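Chemist: Sequence unavailable; structure follows:
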């Protein structure tokens, strides 16, 4: 049975499959709702980050453009009143860019109900596609096709899910600035122009011109020189000097 938006049809209280087909990438979610139309906790939401609820009555398998929920209506707790099925677009896109979007309810190999969304001109980023709901202890499916502004976070909060705030992005690490190569220069501070240990002192003193001579000798074993000639047995020292002045005088 093909439904138009707002249309409904009875479904058996058995394990059913809900298949969502889209012409683009979407995130499909299911919400287990109670009398107030809200969830009672995070376990009531089934999506890509939690593909199975706490009691296994709702599970999700996504493959490319197909998202398939398995719902065990016969095992839902009595206080569960609805199971809502939604899609949200990725990357800031709107549903009009999906090309096609449909929802089908199946039991085994048998198709029960279906609905196709008219996407032309729609600017919503999310849709509530359809829902199972209780009516006089029986189950029905309603094709909703209701647009919803915002992404998955506001959609989940609409159903009462407490969504943790995303952590603020870490401040980017400043790039390491490589200093430009420094031209190697000779440091003149390392070159000493002072003769710290001169072999000859160039400092003028008060006794400039005074000549001092130190004479050293040692006693030899044999007699030579003048002492050997004259037979002198003591120590005889002869000192001589040859001086030439700057004017050539000797």
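Modeler: Arrived safely. Treat the numbers as computed from the prediction; the structure is a model and nothing was measured.
Chemist: From now on I want contacts and neighbour counts done on CA atoms only, so please keep to that.
Modeler: Noted.
Chemist: can you map out the helices along the protein?
Modeler: Taking DSSP state H as the criterion, the chain contains helices spanning 152-158, 225-230.
Chemist: try it against this one:
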């Protein structure tokens, strides 16, 4: 699965386990329509292993911990169960750790797997949610990270975490820096705020990203991305759900030499499965939600060489990701290309929203330029990729594109 994708659940019993190279604490929260728990009883973890239709199952150290949901026993006022994970070691982040959630049916069969992409400073994750929609149950891949641990997740979902007062201690020596206070563990001290209390402020802001990573939005205007950096297509707190244009451009690296490159986009479903591809030989896909401007045979002229128009609001619900690629059908290498770039433009205003310039090239015939991923909350995120592959056609980009999601 990819972030935001979902699968139907036909069995009444479903298990979500989360594995990683390190020991993880796995929890589940039962949420009502307002996205909050009803009481502390709706927070299920190792020290409170059973709730209304939801149970915690320990792996005993030899298997991953899991949350088990009996959908037939979940109270009617509960709309979703979120499954969270955090490293067992205090202060440890998900940097270098790739947790994988596995959704299993009643007999233990694998229904789907999900590995959240691009983790860094996060110390807790909402990994998967099991939710009710129009009387049917589904599982959705989420992958939302929190830099303030499980306490941040608990606070977001209505659990008030009571911090224990620090014990008095002598002042440390000047040469010994005082350790930063750890985020409180909501499983140690928690209570549900009274109904009159205002909702807690969101706690999901990540730590400052390292260069070339992290996530930003469009509030400050045009964004220039580095490789592997992500921008959320949100402005003023509202997701961009209008028509956008992905412009791709290039110039010959040597004067007087034409360069024939082909821009394409591959649409993927929840299982990273190819749904369709839009390129010079297929100029419209997904009932016109994605359209191609046509082939540019030389790369000459200013501005975008080829444009792919995407109507985000018209994309079918099963489209969870789009990967934009460029290929050299004639076999010319990208070391013969200068100034290759892609840019996302608001089709209504022609305002450039995001730009990614390739700063280096490799002697290959294909490049994965960028991807658009639909998030569980509905907004889209764009990530600069910039990975080179050996392929002269879009057909050869399908597998590496899926791996890049």
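Modeler: Thanks, I have the structure now. Since the structure is predicted, the reported quantities are computational estimates derived from the model, not experimental observations.
Chemist: quick one on the thing from earlier: okay if I get the helices of structure 1 as TSV plus distance to residue 118 of structure 1?
Modeler: Converted to TSV, the helices of structure 1 look like this (distance: least, C-alpha to C-alpha, whole Å):
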stretch	distance to residue 118 of structure 1
helix 152-158	20
helix 225-230	139
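Chemist: Can you check which of those helices gets nearest to residue 35 of structure 1?
Modeler: With C-alpha to C-alpha as the criterion, residue 35 of structure 1 lies closest to helix 152-158 of the helices of structure 1, at 14.7 Å.
Chemist: Which stretches in structure 1 count as strands?
Modeler: Taking DSSP state E, the strands of structure 1 run over residues 8-11, 15-22, 26-33, 45-46, 58-63, 66-72, 82-89, 101-107, 110-116, 126-135, 138-148.
Chemist: Next, the mean deviation of the shortest one compared to structure 2.
Modeler: Which is strand 45-46 of structure 1. By mean C-alpha distance after the TM-score superposition for structure 1, the fitted strand 45-46 of structure 1 averages 0.6 Å away from its aligned residues in structure 2.
Chemist: Which stretch of structure 2 is that strand matched to in the alignment?
Modeler: Using TM-score structural alignment, strand 45-46 of structure 1 lines up with residues 43-44 of structure 2.
Chemist: quick one: contacts of the matching stretch?
Modeler: Contacts of stretch 43-44 of structure 2 from elsewhere in the structure, counted by C-alpha atoms under 8 Å, 6 or more residues apart in numbering, are 27, 28, 29, 30, 37, 50, 51, 54, 55, 56.
Chemist: what's around the residue opposite the last one in structure 1 once aligned, how many residues?
Modeler: Using TM-score structural alignment, the equivalent of residue 56 of structure 2 in structure 1 is residue 59. Using other C-alpha atoms under 10 Å, the number of residues around residue 59 of structure 1 comes to 22.
Chemist: Residue 59 of structure 1 contacts residue 83, doesn't it?
Modeler: No. In terms of C-alpha atoms under 8 Å, residue 59 of structure 1 does not count as a neighbour of residue 83; the distance is 11.8 Å.
Chemist: on that earlier part again, now that we have the contacts of stretch 43-44 of structure 2, which one has the most neighbours?
Modeler: Result: residue 30 is most packed of these (other C-alpha under 10 Å), 31 neighbours.
Chemist: Ignoring the adjacent residues along the chain, who's closest to it?
Modeler: Residue nearest to residue 30 of structure 2 in three dimensions, not counting chain neighbours: residue 81, with 4.6 Å by C-alpha to C-alpha, 6 or more residues apart in numbering.
Chemist: Next one: the residue mapped onto the one you found from structure 1 from residue 44 of structure 1, what distance?
Modeler: Structural alignment (TM-score structural alignment) places residue 81 of structure 2 against residue 83 in structure 1. Counting by C-alpha to C-alpha, to the nearest Å, the gap from residue 83 of structure 1 to residue 44 of structure 1 is 9 Å.
Chemist: And for residue 121 of structure 1?
Modeler: 32 Å.
Chemist: who's more crowded, those two?
Modeler: Shown here are residue 121 of structure 1 and residue 44; by other C-alpha under 10 Å, residue 44 has more neighbours (23 against 10).
Chemist: surely the more buried one meets residue 34?
Modeler: No. The pair residue 44 of structure 1 / residue 34 is not scored as a contact, 9.8 Å apart, by C-alpha under 8 Å.
Chemist: hmm, back to that, what's the overlap in contacts for residue 83 and residue 44 of structure 1?
Modeler: 31, 32, 33.
Chemist: tell me which of the residues you listed is nearest to residue 48 of structure 1?
Modeler: Out of those, the member with the shortest distance to residue 48 of structure 1 (by C-alpha to C-alpha) is residue 31, at 12.7 Å.
Chemist: and the aligned partner of residue 25 of structure 2 in structure 1, how far is that from residue 75 of structure 1?
Modeler: When structure 1 is aligned by TM-score structural alignment, residue 25 of structure 2 is paired with residue 27. According to C-alpha to C-alpha, residue 27 of structure 1 stands 26 Å off from residue 75 of structure 1.
Chemist: what about residue 71 of structure 1, how many residues close to it?
Modeler: Residue 71 of structure 1 has 22 nearby residues by other C-alpha under 10 Å.
Chemist: so what's it up against?
Modeler: With C-alpha under 8 Å, 6+ apart, residue 71 of structure 1 has these contacts: 15, 16, 17, 18, 57, 58, 59.
Chemist: okay if I get those as TSV plus distance to residue 96 of structure 1?
Modeler: Converted to TSV, these look like this (distance: C-alpha to C-alpha, whole Å):
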residue	distance to residue 96 of structure 1
15	32
16	29
17	26
18	22
57	32
58	28
59	27
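Chemist: farthest-separated two in those?
Modeler: Checking these with C-alpha to C-alpha, the most distant pair is 18 and 57, at 12.9 Å.
Chemist: residues shared between the contacts of the two?
Modeler: By C-alpha under 8 Å, 6+ apart, the residues touching both residue 18 of structure 1 and residue 57 are 70, 71.
Chemist: coming back round to it: show me which pair in the contacts of stretch 43-44 of structure 2 is furthest apart.
Modeler: Among these, 37 and 56 lie farthest apart (C-alpha to C-alpha), at 16.6 Å.
Chemist: if we can go back for a sec, does the match of residue 25 of structure 2 touch residue 48 like I think?
Modeler: Yes. Counting by C-alpha under 8 Å, residue 48 is a contact partner of residue 27 of structure 1 at 7.3 Å.
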